[in-house]
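*Asks:* What follows is a predicted protein model with its sequence.
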Amino acid sequence: MANKYLSYITDEHLMLCIKNLHNSYLRAKANVSKRKFYTNKIDIVKLTFDASFNELDEITLIKTEINRQIDKSINNSIGTFHEQILGGVDGFEIGNFSGFDIKASDDTLFADIKNKHNTMNSSSAESLFQKLATYADTYKQAQCYWVQILAKSSFNEKWFSDINGKEYSHSRVNKISGDQFYKLLTGKENALFELYKILPIAISDYLNSIKNEASDNNSALQEIKSSSEISKRSILDEITFENYNYYLGFDKLK
């Protein structure tokens, strides 16, 4: 029976990858309690402008701020999603914290996947190059890759770089964009584009299959709503009071 979604991984594997990412979203949201939400002081002046200039009601405003706070965690999970997708291609497997993200089952390829091209500082880049070079030296037939899922161009080339004043190069250490890496592993010219096109359909199918099982509520929003109802303050005033009641005049918020 032909796959419904993609030709290079099974429908079951795709659904599992979507499920894992969805669970990451749910965990990230559930982990945002009011106490954690307030850990970094909320910029109540910016929220006031956001509410007016972006025409956001108070609930949407707080949801937007919560989503901003969990964005870093979700970005990491998106990188894991790509690892899991590609780990389902025949002949390849994920690293499971083994020092690499993806490798060929016959040890002819090792890769470290970054979701965005600009997520590393110079020290991280130096460490990554040295790690990939070690794999290349250990496995003489292996091509090793720094994968940038969201790159500034489409490329597959040797990684030559000047990092922290040192020149780095290796005949089998490469850097590659996301589209080219998907093509390399799947043999499909437009493999990443094909994933992009089917994701709305696959996500909708997945959510429909679990619509009575999952909730994306987070405790921060519920706690703030509850305390604002008790204090009779607006939600924005409640956040302001709870963050800055020790500022001059702010203790008078009603």
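*Replies:* The structure has been received and is ready for your questions.
*Asks:* switch to C-alpha atoms for all contacts and neighbour counts from now on
*Replies:* Will do.
*Asks:* hey, where'd the helices end up in the stretch 1-150 of the chain?
*Replies:* Assigned by DSSP state H, counting those that start in this stretch, the stretch 1-150 of the chain shows helices spanning 11-30, 34-37, 44-53, 58-87, 122-138.
*Asks:* Quick one, which of the ones you listed gets closest to Ile198.
*Replies:* helix 11-30 (10.4 Å; C-alpha to C-alpha).
*Asks:* gap between the closest one and the chain center?
*Replies:* 12 Å (C-alpha atoms, centre = their mean, to the nearest Å).
*Asks:* the inter-axis angle of that helix versus helix 58-87?
*Replies:* Angle, helix 11-30 to helix 58-87, by axes from the mean of the first three to the mean of the last three C-alpha atoms, to 10 degrees: 140 degrees.
*Asks:* and helix 11-30, what does it pack onto?
*Replies:* Packing partners of helix 11-30 (3 or more C-alpha pairs under 8 Å, 6 or more residues apart in numbering; DSSP states H and E): helix 58-87, helix 191-209.
*Asks:* Tell me which of those lies nearest to Tyr145.
*Replies:* So among the helices and strands packed on helix 11-30, helix 58-87 is nearest, using C-alpha to C-alpha, at 13.3 Å.
*Asks:* Who are the packing partners of the closest one?
*Replies:* Using 3+ C-alpha pairs under 8 Å, 6+ apart: helix 58-87 touches helix 11-30, helix 44-53, strand 92-94, strand 102-104, strand 109-116, helix 219-231, helix 235-244.
*Asks:* Can you convert the helices and strands packed on helix 11-30 into TSV and add a column each for mean neighbour count and distance to Ile102?
*Replies:* Below are the helices and strands packed on helix 11-30 laid out as TSV (neighbours: other C-alpha atoms under 10 Å; distance: least, C-alpha to C-alpha, whole Å):
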stretch	mean neighbour count	distance to Ile102
helix 58-87	17	7
helix 191-209	14	16
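*Asks:* want to compare, so here's the second one:
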Amino acid sequence: MQYGLTFIDDEDLFNHVKSTVEKYRAIICLRDFRKNIIDPIKLTFDARIYQQSWEEIIEGEVIRQLDKSNNNHIGYFHQDIFHYIDGWHVPSQGFDVINQSKKIYVEMKNKHNTMNSSSSQKTYMKMQDQLIEDAESVCLLVEVIAKRSQNIPWKISLNSVSKSRDNIRRVSIDQFYRLATGQNDAFYQICQVLPRVINDVLESTNLDSIIQNTVIEELMEGRTDVDILKSIYQTSFATYEGFTDFKWR
């Protein structure tokens, strides 16, 4: 198990990827599936337009639900890896990543377009508060999926007033890795070895304990496609007029 990265120990990288894999949500049953409000109207359009079976359509909805949970775990992967890099700390609350000696405070987002105007303003004001507390601080909004590689002042509008300070910056993940490790292509190096690390983790993991999806099996038990569709309508619209005794026309 040798990955050849000088800024993170092989065992630490393996264990961090292993922790991410173990967090991945791949266990779902019919009860869990029904906890989320499903849109049967959209599923009906999807099934007819894409000419897919109900089994295929529902499997797609299952994957969508799992993916929503797993996006959070990818956020954990991006953030918590800095726990293993010298000088950096991942606190349990407050900023996502901190370097106390360099007075760098980081908020990390997966995609550049995941924050609406309100959350952007809230994050910027949080950074302003940090600068009031310590004027020598540098606050970074780090974006994993940014529009481009960048390390620039973050320009924002607060109460219709344009704001920009040199020590509140908008930084792509590659530039943050460069800052954190001192290596220009550190993020590229992580991406290079990641498939191999995941494979090593999976080879040492019992996938049967991770992947358990019984939604289709439970739904199909003793039912036809028409029965399944009827069941989804009755579940989503349980309190709506007429759906107690749902009949097709």
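*Replies:* Thanks, I have it. These numbers come from a predicted model, not from an experiment.
*Asks:* TM-score of the superposed pair?
*Replies:* TM-score for the superposed pair, counting by TM-score structural alignment, normalised by the length of the second structure: 0.84. Supporting figures: 241 aligned residues with a C-alpha RMSD of 2.8 Å.
*Asks:* returning to that earlier point: quick check: which of the helices and strands packed on helix 58-87 of the first structure is nearest to Lys197 of the first structure?
*Replies:* helix 11-30 (13.4 Å).
*Asks:* residue range for stretch 125-143 of the second structure in the first structure?
*Replies:* Mapped onto the first structure using TM-score structural alignment, stretch 125-143 of the second structure covers residues 130-148.
*Asks:* and that stretch, which residues are buried?
*Replies:* The neighbour-count check on stretch 130-148 of the first structure (16 or more other C-alpha atoms under 10 Å) flags 130-133, 135-136, 142-148 as buried.
*Asks:* Between the residues you listed, which sits nearest Ser169 of the first structure?
*Replies:* Ala133 (8.7 Å).
*Asks:* Could you check how far the match of stretch 125-143 of the second structure is from the centre of its chain?
*Replies:* 24 Å.
*Asks:* got it, and stretch 165-182 of the second structure?
*Replies:* 20 Å.
*Asks:* Now do it: which range of the first structure does it align onto?
*Replies:* Counting by TM-score structural alignment, stretch 165-182 of the second structure sits on residues 170-187 of the first structure.
*Asks:* cool, and stretch 62-76 of the second structure?
*Replies:* Counting by TM-score structural alignment, stretch 62-76 of the second structure corresponds to 66-80 in the first structure.
*Asks:* From the centroid of the first structure, which residue is nearest?
*Replies:* What sits nearest the mean C-alpha location of the first structure, by C-alpha atoms, centre = their mean, is Asn75, with 1.9 Å.
*Asks:* Could you check how far that one is from Glu229 of the first structure?
*Replies:* 34 Å (C-alpha to C-alpha, to the nearest Å).
*Asks:* ditto for Ile201 of the first structure
*Replies:* For Ile201 of the first structure relative to Glu229 of the first structure (C-alpha to C-alpha), the value is 40 Å.
*Asks:* so how many other residues sit close to Ile94 of the first structure?
*Replies:* Residues lying near Ile94 of the first structure (other C-alpha atoms under 10 Å) number 21.
*Asks:* Not counting residues beside it along the chain, what's closest to the aligned residue in the second structure for it?
*Replies:* Counting by TM-score structural alignment, Ile94 of the first structure lines up with Val90 in the second structure. Leaving aside its sequence neighbours, Val90 of the second structure sits nearest to Val97 (C-alpha to C-alpha, 6 or more residues apart in numbering; 4.7 Å).
*Asks:* what sits against the one you found?
*Replies:* For Val97 of the second structure, the contact set (C-alpha atoms under 8 Å, 6 or more residues apart in numbering) comprises 79, 82, 88-91, 105-108.
*Asks:* picking that back up, for the helices and strands packed on helix 11-30 of the first structure, could you give me TSV that also reports distance to Glu242 of the first structure?
*Replies:* Shown next, in TSV, are these (distance: least, C-alpha to C-alpha, whole Å):
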stretch	distance to Glu242 of the first structure
helix 58-87	14
helix 191-209	36
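*Asks:* what about those, which gets the closest to Gly249 of the first structure?
*Replies:* Nearest of those to Gly249 of the first structure, taken as C-alpha to C-alpha: helix 58-87 at 22.6 Å.
*Asks:* and Val106 of the second structure, what pairs with it in the first structure?
*Replies:* By TM-score structural alignment, Val106 of the second structure lines up with Ala111.
*Asks:* check contacts around that match.
*Replies:* Contacts of Ala111 of the first structure by C-alpha under 8 Å, 6+ apart are 100-103, 132, 144-147.
*Asks:* Filter these by whether they're kept in the second structure.
*Replies:* Retained in the second structure by both residues aligned by TM-score structural alignment, their matches' C-alpha atoms under 8 Å are the following of the contacts of Ala111 of the first structure: 100-103, 144-147.
*Asks:* The counterpart of Ser209 of the first structure in the second structure and Leu229 of the second structure: what is the separation?
*Replies:* Using TM-score structural alignment to pair residues, one finds that Ser209 of the first structure aligns to Ser204 in the second structure. Going from Ser204 of the second structure to Leu229 of the second structure by C-alpha to C-alpha gives 40 Å.
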